[in-house]
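> I would like the atomic coordinates for the input below:
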Amino acid sequence: MQRKTRFVCVSDTHAHSPADGCFKLPAGDVLIHAGDLTKQGSLSELRRTMDWICKADFEVCMNETGLIVSVVRPVKHVITEMMNFSALFLPGNHDITLDADFYAKHGSSFHWQNTQDPNECIQVVTRSSPSVVFLQHQTAIVRLTRATGPRTIFKIFGSPFSQFKGNWAFGYDSADARALWSQIPHDADIVVTHTPPYSHCDRNADGHPVGCKVLRMALGNVKPLLAVCGHIHESRGYERIRWGSSSPGNGNQHPLELQTTPGTLPPMGSKKQNLIDLTGKKGEGLDNDGFAIRNVPGVLFSLESPSQSILILPSASSQSSASPDDKDEVQSRQNGCINNPMQQEIQSRRRETCLVNAAIMATSWPFKGGKRFNAPIVVDLNLPVWGEVNGG
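Next up, the predicted model:
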């Protein structure tokens, strides 16, 4: 059985909030923030941002300064087992204090008059609420448990990394891109990255595509239901991508993009909700029911507490201690092939992805003509009900 689950997507709020009147936060089940919470990651900016995220009445909230998922039920801050949670979010390149290694090298060039303490800044994010979970380039299984909610389940991957001109946090070299993005699980239902993929919602103010080509290839291998990004303010919007087969017969190791259909949203300033309905109720439904739950071990459903909400999975990057099977899985991701029969079945059901650039800031520095703001993008998605799934 499936139920509609409403995702409210934002990114690049840069220390602005609903309290400022810059944007209004619609109601929903899950809040996703795809990074750049702040302008330069100061402690005061992070406190203001976490304040509005923690007060948001969502069962789950996700943020890209790492990845925060926020739920409205207080719980212990434990990130190694299933738990209730209030927010899930990741950082972006402007959230410099949340990248401790970067800040140790370059922090003084940003905050030379008032150096920040990265540990204190990270604690503001991770301890601002007992119901907030912070992820950085990690995967989680999320189960919505609120009695009045949809009670659905999904697998999500979130990463703060991006490429850019200049000296900012969470960057990576092109030579490392393949190893980085091959860590996205093949069965991730939702992928949240700060950076967009190349040629999809990634054109800068000059009209040039600046997204990551390797991420584009990785998304084609995974074919998630929903991909959320930000980073490029001028390319806010959405596209629906229809995938072809990646079988050897088509002469291409990676899936083909058969068609990309740009979406239409209400103009800036409109009072209409910026809604993308993928359920089929008000338009064409998403052609993708390859849910990760088909590949989740049955132990997930034998948990003692039915209120437990999130399972954070081990990182795929720790190959040194990985089993041979795990190493084979990482290698298969890098090669763009899938050997697991269950994952092959999931992939065969994944024929379309909705990609959303959810940038709230509509303009970039130096903000010629002043700052302008977009509305959050709301996505309705059918997901499996966890209480009625038995692993099949």
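> okay, CA-based contacts and neighbour counts for the rest of this
OK.
> gap between residue 108 and residue 115?
6 Å (CA to CA, to the nearest Å).
> Run a quick neighbour tally on residue 172.
Using other CA atoms under 10 Å, residue 172 has 13 other residues around it.
> The closest residue to it other than its chain neighbours: what secondary structure?
Of all residues not flanking residue 172 in the chain, residue 163 sits nearest, at 6.3 Å (CA to CA, 6 or more residues apart in numbering). Following DSSP: H, G, I helix; E, B strand; the rest coil, the label given to residue 163 is coil.
> swap in the one 5 residues further on?
Under three-state DSSP, the three-state class of residue 168 is coil.
> Now do the contacts for it.
93, 94, 96, 102 (CA atoms under 8 Å, 6 or more residues apart in numbering).
> Contact partners for the second one?
Residue 94 makes contacts with 36, 37, 38, 39, 40, 41, 168, 169, as judged by CA under 8 Å, 6+ apart.
> hmm, back to that, which one of the contacts of residue 168 sits in the busiest neighbourhood?
Going by other CA under 10 Å, residue 93 tops the contacts of residue 168 with 31 neighbours.
> just to revisit the earlier point, what is the nearest of the contacts of residue 168 to residue 139?
Closest to residue 139 out of the contacts of residue 168 is residue 93 (19.8 Å), distances taken as CA to CA.
> Skipping its backbone neighbours, what lies nearest the closest one in space?
residue 169 (4.5 Å).
> Helices of the stretch 151-300 of the chain, residue ranges please.
177-181, 213-222 (DSSP state H, counting those that start in this stretch).
> Going by neighbour count, list what's buried in the longest one.
Think helix 213-222. Residues of helix 213-222 classed as buried: 214, 215, 216, 217, 218, 219, 220, 221, 222 (neighbour count, 16 or more other CA atoms under 10 Å).
> Let me have the residues you listed in a markdown table, extended by distance to residue 207.
Converted to a markdown table, those look like this (distance: CA to CA, whole Å):
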| residue | distance to residue 207 |
| --- | --- |
| 214 | 20 |
| 215 | 20 |
| 216 | 18 |
| 217 | 22 |
| 218 | 24 |
| 219 | 23 |
| 220 | 24 |
| 221 | 27 |
| 222 | 28 |
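> out of the residues you listed, who's nearest residue 49?
Closest to residue 49, out of all of those and judged by CA to CA, is residue 215, at 28.0 Å.
> residues contacting the nearest residue to that closest one once chain neighbours are set aside?
Nearest non-adjacent residue to residue 215, counting by CA to CA, 6+ apart: residue 197, 5.2 Å away. Under the criterion of CA under 8 Å, 6+ apart, the neighbours of residue 197 are 211, 212, 213, 214, 215, 216.
> Span of stretch 188-202 from start to end?
22 Å.
> Just give me the neighbour total for the residue nearest to residue 93.
29.
> quick one, what contacts it?
Going by CA under 8 Å, 6+ apart, the list of residues near residue 169 reads 92, 93, 94, 95, 96, 99, 102, 103.
> The structure of the following sequence is requested for comparison with the preceding one:
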Amino acid sequence: MTKWADTGGNWKLHSSFWFRIVFIADGRSGTSSPPKGPEHLRFVCLSDTHGQHRELSSRLPPGDVLLHGGDFSNDGSLEEVMDFAAWLRSLPYRHKVLIAGNHELTFDQSYGGDRVKDSTAANSVRSAFLKSFNSSHDGITYLEDEELVICGVRIYGSPWQPEFLDWAFNMPRGAIREKWKAIPSNVDVLLVHGPPLGRGDALLPSLKRRGCMDLLFEVQDRIRPQFCVFGHIHEGAGVTFDGTTHFVNASSMNEHYQCIHAPLVFDIAIKQDGLQDT
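This next block holds a predicted model:
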């Protein structure tokens, strides 16, 4: 499924070269993002806020699109997800795009683990969350193996990850590659919850890597996005680059569940065909 959105502006293709750089929005001199030209979309990235999203309210920089890489709750409870929805609605970004993570137990309709006792009640949480905002007015889009296009910039979101204890959106390693194969080639921004192998995926103190090899293969061999945004491994927060794709671990919390990591920011040039988005 492809979802379409429009910024409502009269944008023209920017003809000059634009350096694709990820900035740390922590207020330090020389680190916060520079002024944005009118021919670009500015993305502000968060992930793994685990119910502490309001701690970030005063630290969010201006932008056009807010991305959240999942784990916005601790267990997907109704109180948590509805508070997160209310917070999203209050934010001034024209577009707010999110996926679920392994902690959003009530969002995984295939979940059969022991952490959720009542599947009917779980489905009602997901439904209440989705009904709590008007996407055309609030600008909120929840993606689950779906694509969203904003001014020609293609964003694809998927919540799956290799099996990780008894949490949501788990798939066995190897079998999960079918999810990654379903991602269209040449999307501009790939929003997933867990990292590709070797990219912001090292656990502390062991430095054991938990990333997905199949995801890394699809990203580097076929999809080739400008940016791959994720979270899940809190201590891996930061950015790496392979010459084609910036790998952005946007985890807001550290490994001690302290909400200390600043939002990460990047710009993408609006594309010519984005003028026709509706």
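> List which of the contacts of residue 169 of structure 1 are still in contact in structure 2.
Comparing these with structure 2 on both residues aligned by TM-score structural alignment, their matches' CA atoms under 8 Å, the contacts found in both are 92, 93, 94, 95, 96, 99, 102.
> would JSON lines of those residues with distance to residue 134 of structure 1 be doable?
Below are these laid out as JSON lines (distance: CA to CA, whole Å):
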{"residue": "92", "distance to residue 134 of structure 1": "13"}
{"residue": "93", "distance to residue 134 of structure 1": "16"}
{"residue": "94", "distance to residue 134 of structure 1": "17"}
{"residue": "95", "distance to residue 134 of structure 1": "14"}
{"residue": "96", "distance to residue 134 of structure 1": "15"}
{"residue": "99", "distance to residue 134 of structure 1": "13"}
{"residue": "102", "distance to residue 134 of structure 1": "18"}
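> To which secondary structure element is residue 22 of structure 1 assigned?
Using DSSP states H and E, residue 22 of structure 1 maps to neither a helix nor a strand.
> and what of the one 4 residues further on?
Here residue 26 of structure 1 is covered by no helix or strand, with elements defined by DSSP H and E.
> ok, and the closest non-adjacent residue to residue 237 of structure 1?
That would be residue 357: by CA to CA, 6+ apart, it lies 5.3 Å from residue 237 of structure 1.
> What is the neighbour count of that neighbour?
Neighbours of residue 357 of structure 1 (other CA under 10 Å): 31.
> my guess is it meets residue 235, correct?
Yes - taking CA atoms under 8 Å as the definition, residue 357 of structure 1 is a contact partner of residue 235 at 6.7 Å.
> Which secondary structure state does the closest residue to residue 240 of structure 2 other than its chain neighbours sit in?
Distances taken as CA to CA, 6+ apart place residue 247 nearest to residue 240 of structure 2, at 5.2 Å, with adjacent residues excluded. The three-state assignment at residue 247 of structure 2 reads strand, by three-state DSSP.
> Could you measure from residue 371 of structure 1 over to residue 360 of structure 1?
Taking CA to CA, one finds residue 371 of structure 1 at 11 Å from residue 360 of structure 1.
> Hmm, I typed the wrong one, I wanted residue 353 of structure 1.
Distance from residue 353 of structure 1 to residue 360 of structure 1, by CA to CA: 22 Å.
> same thing with residue 208 of structure 1?
20 Å.
> Also residue 231 of structure 1?
Counting by CA to CA - residue 231 of structure 1 and residue 360 of structure 1 are separated by 10 Å.
> Common neighbours of the two, please.
11, 12.
> Comparing these two, which residue is more hemmed in?
Each of residue 231 of structure 1 and residue 360 had its neighbours counted (other CA under 10 Å), and the higher figure belongs to residue 231 (32 against 27).
> who touches that one in this structure?
11, 12, 35, 36, 92, 194, 195, 196, 359.
> The first one maps to what in structure 2?
Residue 11 of structure 1 maps onto residue 47 in structure 2, with residues paired by TM-score structural alignment.
> what separates its match from residue 207 of structure 2, distance-wise?
21 Å.
> quick one: which of those two has more around it?
Between residue 47 of structure 2 and residue 207, residue 47 has the larger neighbour count (other CA under 10 Å), namely 31 against 11.
> tally of neighbours for the equivalent of residue 110 of structure 2 over in structure 1?
Residue pairing (TM-score structural alignment): residue 110 of structure 2 is matched to residue 101 of structure 1. Using other CA under 10 Å, residue 101 of structure 1 has 14 other residues around it.
> in which helix or strand would I find residue 101 of structure 1?
Since the elements are taken from DSSP H and E, residue 101 of structure 1 ends up inside helix 100-110.
> That helix: which residues count as buried?
Buried-residue list, helix 100-110 of structure 1, by 16+ other CA under 10 Å: 100, 102, 103, 106, 107, 110.
> which bit of structure 2 covers the very next helix or strand once past it?
Sequence-wise, the next helix or strand downstream of helix 100-110 of structure 1 (DSSP H and E) is helix 118-127. Mapped onto structure 2 using TM-score structural alignment, helix 118-127 of structure 1 spans residues 122-131.
> and the nearest residue to residue 371 of structure 1 once chain neighbours are set aside, what does it touch?
Spatial nearest neighbour of residue 371 of structure 1, excluding adjacent residues (CA to CA, 6+ apart): residue 363 at 6.1 Å. Contacts for residue 363 of structure 1 (CA under 8 Å, 6+ apart) come out as 233, 234, 371, 372, 373.
> Alignment lookup: residue 363 of structure 1 to structure 2.
Using TM-score structural alignment, residue 363 of structure 1 sits opposite residue 255 in structure 2.
> in which helix or strand would I find that match?
Counting by DSSP H and E, residue 255 of structure 2 is part of no helix or strand.
> cool, and residue 62 of structure 1?
Here residue 62 of structure 1 is assigned to strand 60-63, by DSSP H and E.
> Check for me that residue 327 of structure 1 belongs to a helix.
Yes - membership of residue 327 of structure 1 in a helix is supported by three-state DSSP.
> how close does it sit to residue 179 of structure 1?
Counting by CA to CA, the gap from residue 327 of structure 1 to residue 179 of structure 1 is 13 Å.
> picking that back up, from the contacts of residue 169 of structure 1, pick the one nearest residue 48 of structure 1.
For the contacts of residue 169 of structure 1, the nearest to residue 48 of structure 1 is residue 95 (13.3 Å; CA to CA).
> what about that closest one, how many neighbours?
So residue 95 of structure 1, with other CA under 10 Å, has 29 neighbours.
> what's the burial count for the closest residue to it other than its chain neighbours?
Closest residue in space to residue 95 of structure 1, ignoring its immediate chain neighbours: residue 41 at 4.3 Å, by CA to CA, 6+ apart. Residues lying near residue 41 of structure 1 (other CA under 10 Å) number 30.
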